[in-house]
Each structure stands twice: as structure tokens, then as C-alpha cells.
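In: Generate a structure from the sequence data that follows.
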Amino acid sequence: MVRVLKLPQWFVGLLFAVTLWYFTFATFRENFWLTFLFSSAVLALYGVVMGGDRRLRMSRYEAAIAFWVAVALYVFFFVFNFIFSLFETPREWIEQIYDSGGGVPWYYLTVILVLVAIFEEFFWRGYILRALADRMNPLPALILGSLLYALVHVIAGNPLLIVAAFIAGAVFGLLYLVTKSLLATIFCHALFTVAAFVVMPFR
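Out: Modelled structure (predicted):
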């Protein structure tokens, strides 16, 4: 009798994410932002259907925390970017991140970034991190969840993006575990990415 290997639902979701991220970063570069938006939406739907966090609540206190966390994260990456831009190869990696989607109108990009932040948080924090936290202590769950979030970005072939994804993932994950508010994490994520790509880009 052949024993069928039964994988955890969150692990199946992770394999799904790797597949979608491959098509996003390695295949559809000309329509990067639209493909990225579609991939994120599919993952969010998967996470919600599989029992991920759907509670969208946020107190004023949690909103204030999310805002200042976004500001602190932006300042950290501003310094991070300044240091790495002094070297030729890391500077090319930074330019590669901004050149991924080509020239896109700022209003169009803003809408996409906000939607992507919503979808990513539903999947990565509301589903993956929550599933991990249900099975292990918060700290290992946070580290593993951030590592998985970073590793799917390996497909992009940009070492700086992988490191940035791990750091941002850890910050968003910690905010989620502390506040228990998915909306606060979405708010923080959206603020940071819009600031970093539209309002005050690092390039």
C-alpha cells in the first residue's frame, strides 16, 4: 500500500506562492506590476479560503503604532540605502528594484502598491504567520515566516531585495503578533511602500 504524503495547507500555499512569484519576477517583466497585483490577489484569496485572518479592525492606538513603525522602517531603509549606494554593485541592485516595472504613472502605482499591501498581508501575515504561530512559539514563527517571505524573492535574483524582504517581513510580522490587528499591518505596509516607491523613492 502506498502512503500518500499529506502536506500542511500552509506549506501548499507556500509552494503556490513560489510558483506565482516565479511567473511574476522571471516571466512577465514587461507587465510586472499587473502580474504582481494578480499574484498577490490569488494568494490572498487562497489564505482567506483556507482559514486565514479576515478580521479588519484597528484602534487609534494601533493605527498610531503602525504609522510610526512605517516611519521607522522608512528611516532604516533610507540609511541602509545610503550606505549600500556607496558601492557600485549594491547600487545596481537598488536600481534594478525600481526598474522592474518600468515607468508607471504615480497614481497608478500608488493604487497597485496599496492593493498589493492588502493582499500580501492577508496571505503572509494573516495566513502563513498565523499558521506558524499556532504551531510554535511566536519568536521562531516570526523568524521562519520572515525567512519564507524573503526566500520567495530569491526568484528575482536580487540579493538586496531578499534582505529587504526579510527585514520588512520581520517588522510587519512583529507588528501583527503584537497588535493582533491585520488592518494595522496592512496600514503600515501600504504607508511604507507608497513612501518608498512614490513619495520619497530611495533611488
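In: C-alpha from now on. contacts and neighbour counts both.
Out: Fine.
In: And the longest helix that the chain contains, what does it pack against?
Out: Counting residues, the longest helix found in the chain (DSSP state H) is helix 60-84. On a contact count with 3 or more C-alpha pairs under 8 Å, 6 or more residues apart in numbering; DSSP states H and E, helix 60-84 meets helix 88-99, helix 159-179, helix 182-194.
In: Let's compare: structure for the following, please.
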Amino acid sequence: MNEPEDKPPAVVEEEMRDATLREALLVAGGVTAASALAVAAAFSPERAGGPWMLGSMGLVYAALGAWAVLRLKQRGELYDQLRPAAGDLSIGAIVAGVLYGVAMAVHILVTSPPSPRVAWIMRLYLALGDPAAEGRHLVGGVVFVVAALEELVWRGLVMRVLTEPLGPIRAWLLQAFLFALAHLPTMFLLGDPAVGPNPLLVLAGFSYSLVWGRVAMRWDRLPPALFAHALFTWGAFEFPIWRP
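Out: The predicted structure is shown next:
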């Protein structure tokens, strides 16, 4: 009986690449689906303005964040990716400030009165709740933590797992697209009958993910991007671009 011939090295290498790509797409797709479900639950009308509005996102991202940490540890990358360094907070604050300025400019140009599109940003902030309500600073802390977990998951897990089979540029673009896709439910949950579906979080998710992803690539560590994401989201919550 003839022994099966060994596969040529090129075939073995191609099969390994295909397996790595399948795994990466499975991880990225799973994170996107779980995130979309969490976003849909958080922004559902029955939770709008309530104290547990962010609870579903927090629980989902805590689980996904634990997965991201475990994967980094298994690959021996946990310390290198999460180690702090001087300037991390400053870099994050500068990036967050620039992004806040961009958000304010978009509001002035696109969603400020008398434009009917003001309904888009009104619905977003009404879903988050009254910024002057009692206990809102505690909620602001939750916003900061959830945003930090988002960064850990999307740049620490999704973008990194996509980089090996796709390369850094395509992984960077795809993670931004998937992050925006995860926010697609808000187009309809925060839409308005007069002006239609609300694209604000989807467009912001894509464009800002490009920035946070680039920061993570530039420093090859997560803390600068993590602070940038968390500080921006906290700032947009604590210092609302629109107030009721």
C-alpha cells in the first residue's frame, strides 16, 4: 500500500493562512454580532434615559474584554500591549480633545437648529438620560469603563487577530467598518420620522475607529488609544454637545 505523499510546503503554508483567516473572521464576526446585540439592547426605547441603559453593553464588553486579555496572555503579548508608559494619558487626552472638537464642528454644521437634523443628536442624548440628574457622575464613570473595554476588545482583539492574515492596513480598515456595523441598530432606534434613520453613531464609529486604530498602531500598545477612546466618550457624556 502506497504511503500518502507529503504536501508541498507551499500548500501547507496556504492551508495555514486559510485557517488563520477563518479564525480571524470568526472572532471578528462574533465580536461584531455580540456588540450589535448589546448596542441594540442599550439603545432600545424601554431603556432610554434609565440607570441601566449601559448595563447590557457593560456586561457584554466585560466578557469580551476578558477574552481579549486571555488571548493576549496566551500569545505572550499581554504585558507588551497593556504596559503603561509616560505620556499615555497626555496622548489620549489630546486625541480625545481633537475628536471632541470634530464632534462639536459636525454638530454646528449638521445637527444644530434650525436644521431638522437636530432630532438626531436630541434622540442620542435623550437615550443617555438627563446630564443633570442625580448620580450622573457615577454613570459617567460607567461610560468611561465601557469605552475602555470597547478599545481593549476592538483594537486589542479584533484588529490584532485580523492583522496576521490580512496585514495591518486591511485589518485597520476592516475593524473600523465592523465597529461601525456593530452600531447599525442605532440608525433605526435613534431615527426620527421627520428626518429618517440616524447615522451619527455609525459614521462616528467608523471614522473614530480609524483614529483609535491608528493610535494603537503608532505606539504598538493599547493605553494611548484606550485613554483616547475612554476620555472622548466620557467627555461627550459629561459635557454634552446638545442639552435638553
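In: Just want the angle from the longest helix of the first structure to helix 88-99.
Out: 130 degrees (axes from the mean of the first three to the mean of the last three C-alpha atoms, to 10 degrees).
In: average offset between helix 60-84 of the first structure and the second structure?
Out: Compared with the second structure after the fit, helix 60-84 of the first structure shows a mean deviation of 1.7 Å (mean C-alpha distance after the TM-score superposition for the first structure).
In: how far off helix 159-179 does that helix point, in degrees?
Out: 160 degrees.
In: List the buried residues for stretch 79-99 of the first structure?
Out: 81, 84-85, 90-91, 93-94, 96 (16 or more other C-alpha atoms under 10 Å).
In: can you tell me the distance between the two ends of that stretch?
Out: End-to-end distance for stretch 79-99 of the first structure: 21 Å, by C-alpha to C-alpha, to the nearest Å.
In: The counterpart of S181 of the first structure in the second structure: neighbour count?
Out: When the second structure is aligned by TM-score structural alignment, S181 of the first structure is paired with R221. Using other C-alpha atoms under 10 Å, R221 of the second structure has 23 other residues around it.
In: same check, this time on L5 of the first structure
Out: L5 of the first structure, neighbours per other C-alpha under 10 Å, totals 6.
In: quick one: secondary structure of it?
Out: Assigned by DSSP: H, G, I helix; E, B strand; the rest coil, the conformation of L5 of the first structure is coil.
In: For V12 of the first structure, see how far away it is.
Out: Counting by C-alpha to C-alpha, the gap from L5 of the first structure to V12 of the first structure is 12 Å.
In: again with L139 of the first structure
Out: In terms of C-alpha to C-alpha, L139 of the first structure sits 23 Å off from V12 of the first structure.
In: Could you do A190 of the first structure as well?
Out: Counting by C-alpha to C-alpha - A190 of the first structure and V12 of the first structure are separated by 26 Å.
In: what's around the counterpart of V153 of the second structure in the first structure, how many residues?
Out: When the first structure is aligned by TM-score structural alignment, V153 of the second structure is paired with F123. Residues near F123 of the first structure, counting by other C-alpha under 10 Å, number 28.
In: Same check on Y176 of the first structure?
Out: 23.
In: if we can go back for a sec, can you mark which positions in the longest helix of the first structure are buried?
Out: Buried-residue list, helix 60-84 of the first structure, by 16+ other C-alpha under 10 Å: 62-63, 65-67, 69-71, 73-74, 77-78, 81, 84.
In: go on, stretch 32-51 of the first structure?
Out: Buried, per 16+ other C-alpha under 10 Å, within stretch 32-51 of the first structure: 32-44, 46-47.
In: Not counting its neighbours along the chain, what's nearest the residue most central in space within the first structure?
Out: What sits nearest the mean C-alpha location of the first structure, by C-alpha atoms, centre = their mean, is E120, with 5.5 Å. The shortest distance from E120 of the first structure to any non-neighbouring residue, by C-alpha to C-alpha, 6 or more residues apart in numbering, is to S40 (5.8 Å).
In: returning to what we had before: could you export the buried residues of helix 60-84 of the first structure as a markdown table, including distance to R130 of the first structure?
Out: Shown next, in a markdown table, are the buried residues of helix 60-84 of the first structure (distance: C-alpha to C-alpha, whole Å):
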| residue | distance to R130 of the first structure |
| --- | --- |
| E62 | 18 |
| A63 | 20 |
| I65 | 20 |
| A66 | 19 |
| F67 | 22 |
| V69 | 20 |
| A70 | 21 |
| V71 | 25 |
| L73 | 22 |
| Y74 | 25 |
| F77 | 26 |
| F78 | 30 |
| N81 | 31 |
| F84 | 33 |
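In: Dump the buried residues of stretch 79-99 of the first structure to TSV, plus distance to F166 of the first structure.
Out: Formatted as TSV, the buried residues of stretch 79-99 of the first structure follow (distance: C-alpha to C-alpha, whole Å):
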residue	distance to F166 of the first structure
N81	15
F84	17
S85	19
P90	17
R91	19
W93	16
I94	16
Q96	18
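In: got the angle for the longest helix of the first structure vs helix 182-194?
Out: Using the same axes, to 10 degrees: helix 60-84 of the first structure against helix 182-194 is 30 degrees.
In: Next, the residues that contact helix 60-84 of the first structure from outside, please.
Out: Outside helix 60-84 of the first structure, the residues that touch it by C-alpha atoms under 8 Å, 6 or more residues apart in numbering are 90-91, 94, 168, 171, 175, 179, 181, 184-185, 187-189, 191-192, 195-196, 202.
In: Many thanks, have a good one.
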